[in-house]
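Peer 1: Here is a sequence together with a model predicted from it:
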Amino acid sequence: MAEQTEDIAGLVDAIVRPLVEFEDDLEIVASDAEDGSILVEVRVNEEDAGKVIGRQGRVIKAIRTLARAAASRTNTHVEVELLD
C-alpha cells in the first residue's frame, strides 16, 4: 500500500508543482488511513492557493478526479485536501 501512496503523492505533485509560483513552499504529505484509504494533504503558499483551487474550484476538483482515477485501479479511496 505504501508504494501506491507514494505514486498518488507523486501524481499530485506533478500536477500541482507547475501551477505554483513558490515551489519551495509546496508540501505534499500522503498517508494511509486505517480504513485503507489514502489522504493526500497539499500545502502551498497562500498566494498560490487561488491557482490550485481555480475558478469555482475547477482545478482542485480535477486534481481530485485524477487522483481517484489512478487509485481506482486497486479499488482504493483517495482524498486530496488543500490545507491553509
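Peer 2: That came through, no problem. Residues are numbered from 1 along each chain as shown.

Peer 1: alpha carbons only for contacts and neighbour counts from here, please
Peer 2: Noted.

Peer 1: Report the contact partners of the closest residue to Ser37 other than its chain neighbours.
Peer 2: Distances taken as CA to CA, 6 or more residues apart in numbering place His77 nearest to Ser37, at 4.7 Å, with adjacent residues excluded. Applying CA atoms under 8 Å, 6 or more residues apart in numbering, one finds that His77 lies in contact with 36-38, 68, 71.

Peer 1: quick one: the strands in the chain?
Peer 2: 27-32, 38-43, 78-83 (DSSP state E).

Peer 1: Give me whichever of these is most buried.
Peer 2: Mean neighbour count (mean count of other CA atoms under 10 Å) peaks for strand 38-43 among those, with a mean of 20.

Peer 1: Next one for the comparison:
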Amino acid sequence: MKDLILVIAKALVDHPEDVRVEEKADDRGTVYELSVHRDDVGKVIGKQGRIAKALRTVVSSAAADSQKRVIVDIIS
C-alpha cells in the first residue's frame, strides 16, 4: 500500500524526491502519512480536495481485500 501511495504522489508533484510516506498503526486502522515538498501540497490536494479524495478512494479500494481500514493523511 505504501508503494502505491508513493507511485501516485510522485507522479503528481514537481519534487518527487521529497515525497515520504510513513505507516502507523492506530486505533482507527492503518494510517499512512503522506508528506510532500511545501510547494507541492496544493497539487496533491487538488481543487476542492478532489485529487486527495481520489487518492484515498484508490487506496481504500486496494485495501478492500485485506478487510483493513486504511487512512491517508496529507502532511504539509
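Peer 2: Nice, I can see it. All values derive from a computational prediction rather than experimental measurement.

Peer 1: TM between them?
Peer 2: Once superposed, chain against chain, the TM-score is 0.91 (TM-score structural alignment, normalised by the length of structure 2); 76 aligned residues with a CA RMSD of 1.3 Å.

Peer 1: Mind checking the strands of structure 1 for the one nearest to Glu6 of structure 1?
Peer 2: strand 27-32 (7.1 Å; CA to CA).

Peer 1: got a list of contacts for that closest one?
Peer 2: 1-2, 5-6, 9, 12-13, 38-44.

Peer 1: Please tell me which residues of structure 2 it aligns onto.
Peer 2: Strand 27-32 of structure 1 corresponds to residues 20-25 in structure 2, going by TM-score structural alignment.

Peer 1: Have a look at how far, on average, that stretch is from structure 1.
Peer 2: With mean CA distance after the TM-score superposition for structure 1, stretch 20-25 of structure 2 departs from structure 1 by a mean of 1.5 Å once superposed.

Peer 1: could you dump the strands of structure 1 to JSON lines with distance to Val52 of structure 1?
Peer 2: JSON lines is the format used below for those (distance: least, CA to CA, whole Å):
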{"stretch": "strand 27-32", "distance to Val52 of structure 1": "13"}
{"stretch": "strand 38-43", "distance to Val52 of structure 1": "10"}
{"stretch": "strand 78-83", "distance to Val52 of structure 1": "8"}
